[in-house]
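got a predicted structure plus its sequence, pasted below:
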Amino acid sequence: MTDSEAERAERAAFILSLRRRGIRDLAVLRALEMVPRGLFVDPTLRRHAYEDVALPIACGQTMSQPSLVALMTEALALNAEHTVLEIGTGSGYQAAVLSHLAAQVVTMDRYRALVGEAQTRFQVLGLRNVAAFVGDGTQGLPGRAPYDRIMITAATGEVPRALVDQLKPGGVLIAPIGAPREVQKLRRFIKDGGNLEASDLMDVRFVPLVAGVAALL
């Protein structure tokens, strides 16, 4: 079996495992199949790329397990006309998945190193509808607002007001709500007027959402 054949077989088994974990949206499954997760992990961890586990990345951050990426993506209920804001670029894997489902993906992170590495991966994959920025995720990117969908990939006690304001009426926001280093609730919010109506999805553990931009990394 050649490397390309092995990769295809690995990805096929990966998608089957996601279906067994309850992911049913065919467009989401196709998006996950199209993104080579191995490109986004540390080379020393490549053998774990398609396992359903969270993996460490640079700057003390983590890359969520694929089933959680799939569930959060599915919960956004995306279509090809949507503009998405992602808070917490990390490796860039989640943004790459979103790029196959939305018109435009805007992603931001407080770590310059992570944003730079993610931008390189987006270029390698030819993803022209993803824009990555260094910035304070608690403030969002008002210059590109409003957004149809917002995904926060770090735990916060409450959704920052700036992000609520940047979400379109009727828009969907996904975020882990709770204290850092504790079990949080992954919640799906729908904007109704100036407020958010919430529903719980599952228990999760995410690194904390931190205000500001990292000074050194």
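That came through, no problem.

going forward, measure contacts and count neighbours with C-alpha atoms only.
OK.

helices of this protein, start to end?
3-20, 26-34, 66-76, 93-99, 112-125, 161-166 (DSSP state H).

turn those helices into TSV, including distance to A131 and mean neighbour count.
Output for the helices of the chain, formatted as TSV (distance: least, Cα to Cα, whole Å; neighbours: other Cα atoms under 10 Å):
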stretch	distance to A131	mean neighbour count
helix 3-20	26	14
helix 26-34	18	17
helix 66-76	18	21
helix 93-99	9	26
helix 112-125	8	17
helix 161-166	17	19
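
Throw these into TSV and include distance to L45, thanks.
As requested, these are exported to TSV (distance: least, Cα to Cα, whole Å):
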stretch	distance to L45
helix 3-20	15
helix 26-34	19
helix 66-76	15
helix 93-99	15
helix 112-125	17
helix 161-166	34
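
contact partners for the residue nearest the centre of the chain?
For the chain, the residue nearest the mean C-alpha position is Q94 (3.5 Å; Cα atoms, centre = their mean). By Cα atoms under 8 Å, 6 or more residues apart in numbering, Q94 lies in contact with V69.

equivalent analysis for G92, please.
Neighbour list for G92: 40, 115, 118-119, 121-122 [criterion: Cα under 8 Å, 6+ apart].

adding another structure so you can compare the two:
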Amino acid sequence: MTDFAARRTMMVDTQVRPSDVTKFPIIDAMLSIARENFVPAAQREAAYMGENLELGSGRVILEPRTLAKMLDALDVSNDELVLDVGAAMGYSSAVIAHMAEAVVALEEDEAMASEAQEALADAGIDNVILHVGPLAEGAAQHGPYDVMLVQGGVAELPLALQDQLKEGGRVACLFMEGALGEVRIGHKQGGTISWRMSFNAGAPVLAGFAKEKAFEF
């Protein structure tokens, strides 16, 4: 019988804390959410590895360090509404739900969304709304959002998502340029988002988040 609780503690002690993530709500959430219940059954043994977990079709569950550092930089508070873009099987949403007032978990893969719904219910998490639809379109009917995170690589943030971020809101995106990526935190002021570099990470670029092709004559 695998001791997942011990692995969870080890994940926090070896991947999260050494990355300068010390905020109690993040540590607490990552210690209390059973990550193994939010990954495909065949990958439970790999749930606590310090790398992205492949889901196929260019989708991943971001490594614990990347998610923790994103949340650290965003500093989510308990009166905020968060859009979790590409929630997959719900792990990131479950973690964010620990620190936010409510989370809208956006997922376009219906099979993953239904697994997320089940895993969240089993974990007794009741402040997450699952929204099934294209990731690049967001979930406007539940917005606007105080905070957004994108669970995968982007070349640019689609306009629909930019529009759903509140004035004064914050967003974390992993911008990929070739094989190298950097997480940037965006702040929306005067209707536009200004970005600053936060840390390096990597993930495949999500469908719908590649650069628009420039028009050529």
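In hand now; what should we look at? Not measured: the values here are computed from a predicted model.

TM between them?
After superposition, the two chains reach a TM-score of 0.88 (TM-score structural alignment, normalised by the length of structure 1), with 208 aligned residues with a Cα RMSD of 2.0 Å.

closest to I57 of structure 1 out of the helices of structure 1?
Set against I57 of structure 1 and scored by Cα to Cα, the helices of structure 1 come closest in helix 112-125, at 8.8 Å.

mean per-residue distance, that closest one to structure 2?
Once fitted to structure 2, helix 112-125 of structure 1 is off its aligned match by 0.8 Å on average (mean Cα distance after the TM-score superposition for structure 1).

next, give me the two most distant ones among the contacts of G92 of structure 1.
F40 and V115 (12.3 Å).

intersection of neighbour lists for those two?
Joint contacts of F40 of structure 1 and V115 (Cα under 8 Å, 6+ apart) are 91-92.

how about the aligned partner of R47 of structure 1 in structure 2, nearest residue that isn't a chain neighbour?
In structure 2, the residue matched to R47 of structure 1 (TM-score structural alignment) is E45. Excluding the flanking residues, the one nearest E45 of structure 2 by Cα to Cα, 6 or more residues apart in numbering is E36, at 7.6 Å.

and what of V53 of structure 1?
Spatially, and ignoring its direct neighbours in sequence, V53 of structure 1 is nearest to Q65 (4.4 Å; Cα to Cα, 6+ apart).

okay, now the counterpart of the one you found in structure 2: neighbour count?
Using TM-score structural alignment, the equivalent of Q65 of structure 1 in structure 2 is E63. E63 of structure 2: 19 surrounding residues under other Cα atoms under 10 Å.

quick one: the strands in structure 1, in order.
Taking DSSP state E to define them, one finds strands in structure 1 at 55-56, 62-63, 83-87, 104-109, 130-134, 147-152, 167-177, 184-192, 195-204.

how about the ones you listed in TSV, adding distance to R11 of structure 1?
Shown next, in TSV, are the strands of structure 1 (distance: least, Cα to Cα, whole Å):
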stretch	distance to R11 of structure 1
strand 55-56	18
strand 62-63	18
strand 83-87	25
strand 104-109	24
strand 130-134	23
strand 147-152	25
strand 167-177	26
strand 184-192	27
strand 195-204	25
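
D25 of structure 1 maps to what in structure 2?
Per TM-score structural alignment, D25 of structure 1 is aligned with K23.

isn't its match right up against L71?
No: the pair K23 of structure 2 and L71 does not pass the contact test of Cα atoms under 8 Å, sitting 9.3 Å apart.

can you tell me how far Y91 of structure 2 is from G169 of structure 2?
Per Cα to Cα, to the nearest Å, Y91 of structure 2 is found 23 Å from G169 of structure 2.

ok, T89 of structure 1 - contacts?
Taking Cα under 8 Å, 6+ apart, we find T89 of structure 1 in contact with 95, 107-109, 114-115, 118, 132.

same thing but at 6 Å, please
If a contact means Cα atoms under 6 Å, 6 or more residues apart in numbering, then T89 of structure 1 has 107-109 as its contacts.

what's it aligned with over in structure 2?
Using TM-score structural alignment, the equivalent of T89 of structure 1 in structure 2 is A87.

picking up where we left off before, which one of the helices of structure 1 lies nearest to V84 of structure 1?
Checking these against V84 of structure 1 by Cα to Cα gives helix 93-99 as the closest, at 8.0 Å.

the closest one vs structure 2, mean deviation?
Aligned to structure 2 and superposed, helix 93-99 of structure 1 gives a mean residue distance of 0.5 Å (mean Cα distance after the TM-score superposition for structure 1).

mind checking how far the residue nearest to L67 of structure 2 when sequence neighbours are not counted is from F175 of structure 2?
Using Cα to Cα, 6+ apart and skipping residues adjacent in sequence, the residue nearest L67 of structure 2 is S92, 7.4 Å away. S92 of structure 2 sits 18 Å away from F175 of structure 2, going by Cα to Cα.

what's the answer for V147 of structure 2, then?
Applying Cα to Cα, the value for V147 of structure 2 to F175 of structure 2 is 17 Å.

quick check: the gap between the counterpart of A121 of structure 2 in structure 1 and V35 of structure 1.
Per TM-score structural alignment, the equivalent position to A121 of structure 2 in structure 1 is Q123. Look at Q123 of structure 1 and V35 of structure 1: by Cα to Cα, they are 13 Å apart.
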